[in-house]
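1. give the three-dimensional model of this entry:
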Amino acid sequence: EEKKLVFGSNIQREEAMQALKNNDWVKNWYLDDTMERLYREKLFYSDVVSDYEDLVRQKDCVLGYRLHGNLMALSNGVPSIYFTYDSRTVEFAETYQIPSYDVFSTKEFVLEDYWDQGLFDKFNRAWFQTYREMALFLSENNIDHKMVDVMNADTQLERKVA
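-> Down below sits the predicted model:
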């Protein structure tokens, strides 16, 4: 339906919006007037990854449910807050220390609670450590890769900080 909302004719757009409104999961959970307006006016879609990368670089912060969208933001130095909704997404956010909000919690989401560089410093450390461990694992097991040895003083990664 989202593709129709972005690329469809006026009739297709209305049909797509009606299909969303008729979906029990959507209508009972989050499709209020504000969300409908966002869907109609701000929805972005592209099959080209670099289009999304160009878009996300222009943002101050990304809030989202989608793993790849959040990672694209973080990899471009844009703070991202992951909205978690199941054990898989919680575990991923915890592993990489990505600031996250459990959408099923009783706690109200307040953006200012997450707008703290200390939260993103934790992510930056976790990412660096995981990258280093993966490069070391591949090298120790004689698996060809293009990862940089971050412990070697002669090579420096371009450091992007969320």
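
2. only C-alpha atoms for contact and neighbour calcs from this point on.
-> OK.

3. and the lengthiest strand in the chain, how far from the chain's centre?
-> With secondary structure taken from DSSP state E, the chain has its longest strand at strand 80-84. Computed by Cα atoms, centre = their mean, to the nearest Å, the chain-centroid distance of strand 80-84 equals 7 Å.

4. sort out which residues of the next helix or strand after that strand are buried, please.
-> Remark: after strand 80-84, the chain's next helix or strand is helix 87-95, criterion DSSP states H and E. Buried residues in helix 87-95, counted by 16 or more other Cα atoms under 10 Å: 89, 90, 93.

5. turn those residues into JSON lines, including distance to residue 59.
-> Formatted as JSON lines, the buried residues of helix 87-95 follow (distance: Cα to Cα, whole Å):
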{"residue": "89", "distance to residue 59": "23"}
{"residue": "90", "distance to residue 59": "24"}
{"residue": "93", "distance to residue 59": "21"}
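
6. mind giving me the packing neighbours of the longest helix seen in the chain?
-> When the chain is parsed with DSSP state H, its longest helix is helix 117-140. Judged by 3 or more Cα pairs under 8 Å, 6 or more residues apart in numbering; DSSP states H and E, helix 117-140 has no packing partners among the helices and strands.

7. could you also give me the structure for this next sequence, so I can compare it with the first?
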Amino acid sequence: MVQLPLGGKALIVSPAGQVSGRDSVQWYRQSQNEIETNYFNIGDMVVYDSTLKLLDLTEVRGTAIENTPEAEIEAYRNYDFFLVRASNFIHSNMEWHQALELFDAVQLPIFAIGVGAQASSFGRYQLDDRNLRFWKTVAERSTLIGVRGTFTAEVLAANGIKNVEVVGCPSLFRARKRDLQIRPGAVERVAFSIRREAGADYATSVERYREEQREMLLRFARRFALRVTTHGEVEEKAFVYRNAERMQQARKLFLQQRWWTEDTAAEMERLYGDLFFFLKVSEYDDFIRTQDLAVGYRVHGVLPALANGVPGILVTYDARCAELADTHAIPAIATSAVAEIDPDRLIAETSYDVFNKLFAPRYDKMRFVLEQNGLPHRMG
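-> Below is the predicted model of the structure:
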């Protein structure tokens, strides 16, 4: 076990936002135009915020892993450890720039908690040389790597990395309530998280994927007081910020993609008139606690809801979603079943019994991995 001082100073590899106070993450200070026109994944911000909420740190600092100045490297030596933020980092397309050279220059422990292998479907694969050396370096400088699920553990094992434990995602434990239990009640208000953008890697037919998602969304909207949550797509942000020119461009794209159709455009326009988007993670916590159910295609639309005690149902459109749903027994439906969904029946037949039973053991496993690594934490 690596022993660290209580309240350690952490160097964050690939941060996702800026930290205020002890553990509150918000997106970087940018102009409104930059925010509107650049895609960035809000889920990365949520998991970063959640990780900081589990740890007991006195200072965090983002690391430069490309052309790092010598003065910066010297400053890093005053910190206690590197922390690789939880994300879909285990794959051969990941670009770590000069991270390995930085690790060689700064001989500190390296920890990764909640990382996952990125793939559209389950299957083992060999990491390329540089990505393999990255994860072997992490393995050598930590007691345990905490991974998202069994699939990720198998990928690392297939690449010779065995000191791995399944911990799931930090976002599910962000409230630090070991006794959390989901007790569903009457449903009136629903938050529906959308993922309009998808490539061929994630859907046999992207057009069909969008069509089924839209129809599921509209069925829920016709039945409940529904709020669509958007998590980074540029066209949706045009509606959030009411940019008339960009909204018109977005409408044309939606029709081309058949995300909107002539028959559904009026309904979709109404829903898009009140999209929920956030740049501070705390804003999502505040919002989701006003809802009776979170359902949809975004992991970080559903997991933070569950962490706040709000029932959630995840659509598993890729291996990442399916892996997390399996790890935590999150109620989930596959995209292949979306076309047949009746909202009332889905809600009535969804049980949280297994989720509730597994929550405390999963919570304990996350805390165990933190403690085995000697990481200061606040998971009581």
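
8. give me the buried stretch members for the longest helix of structure 1, please.
-> Within helix 117-140 of structure 1, judged by 16+ other Cα under 10 Å, the buried ones are 119, 120, 123, 124, 126, 127, 131, 132, 135, 136.

9. most widely separated two among those residues?
-> Maximum pairwise distance among the buried residues of helix 117-140 of structure 1 (Cα to Cα): 26.3 Å, between 119 and 136.

10. and residue 254 of structure 2, what does it touch?
-> 260, 261 (Cα atoms under 8 Å, 6 or more residues apart in numbering).

11. relative to residue 235 of structure 2, how far out is it?
-> In this structure, residue 254 of structure 2 lies at 9 Å from residue 235 of structure 2, with Cα to Cα, to the nearest Å as the measure.

12. which residue numbers in structure 2 go with the longest strand of structure 1?
-> Mapping strand 80-84 of structure 1 onto structure 2 (TM-score structural alignment) gives residues 312-316.

13. and the matching stretch, how far from structure 1 on average?
-> Here stretch 312-316 of structure 2, set against structure 1 after superposition, deviates by a mean of 0.7 Å using mean Cα distance after the TM-score superposition for structure 1.

14. go through that stretch and flag the buried ones.
-> Across stretch 312-316 of structure 2, burial judged by 16+ other Cα under 10 Å covers 312, 313, 314, 315, 316.

15. just stretch 41-51 of structure 1 next, same as before
-> Residues of stretch 41-51 of structure 1 classed as buried: none (neighbour count, 16+ other Cα under 10 Å).

16. for residue 271 of structure 2, see how far away the corresponding residue of structure 2 for residue 60 of structure 1 is.
-> Using TM-score structural alignment as the criterion, the counterpart of residue 60 of structure 1 in structure 2 is residue 292. Applying Cα to Cα, the value for residue 292 of structure 2 to residue 271 of structure 2 is 18 Å.

17. please identify which of these two sits among more neighbours.
-> The neighbour comparison of residue 292 of structure 2 against residue 271 (other Cα atoms under 10 Å) goes to residue 292, with 19 against 16.

18. span of stretch 60-78 of structure 1 from start to end?
-> End-to-end for stretch 60-78 of structure 1, by Cα to Cα: 6 Å.

19. same thing with stretch 63-72 of structure 1?
-> End to end - Cα to Cα - stretch 63-72 of structure 1 spans 12 Å.

20. tell me how far it is from the chain's mean position?
-> Relative to its chain's centre, stretch 63-72 of structure 1 lies at 1 Å (Cα atoms, centre = their mean).

21. now do the buried residues in it.
-> Using 16+ other Cα under 10 Å as the test for burial, stretch 63-72 of structure 1 gives 63, 64, 65, 69, 70, 71, 72.

22. next up, the contacts around residue 13 of structure 1.
-> 4, 5, 6.

23. now name the helix or strand holding the residue nearest the centre of structure 1.
-> Residue closest to the mean C-alpha point of structure 1, counted by Cα atoms, centre = their mean, is residue 70 at 1.3 Å. For residue 70 of structure 1, the host element (DSSP H and E) is helix 67-75.

24. and if you look at residue 12 of structure 1?
-> With elements taken from DSSP H and E, the one containing residue 12 of structure 1 is helix 10-22.
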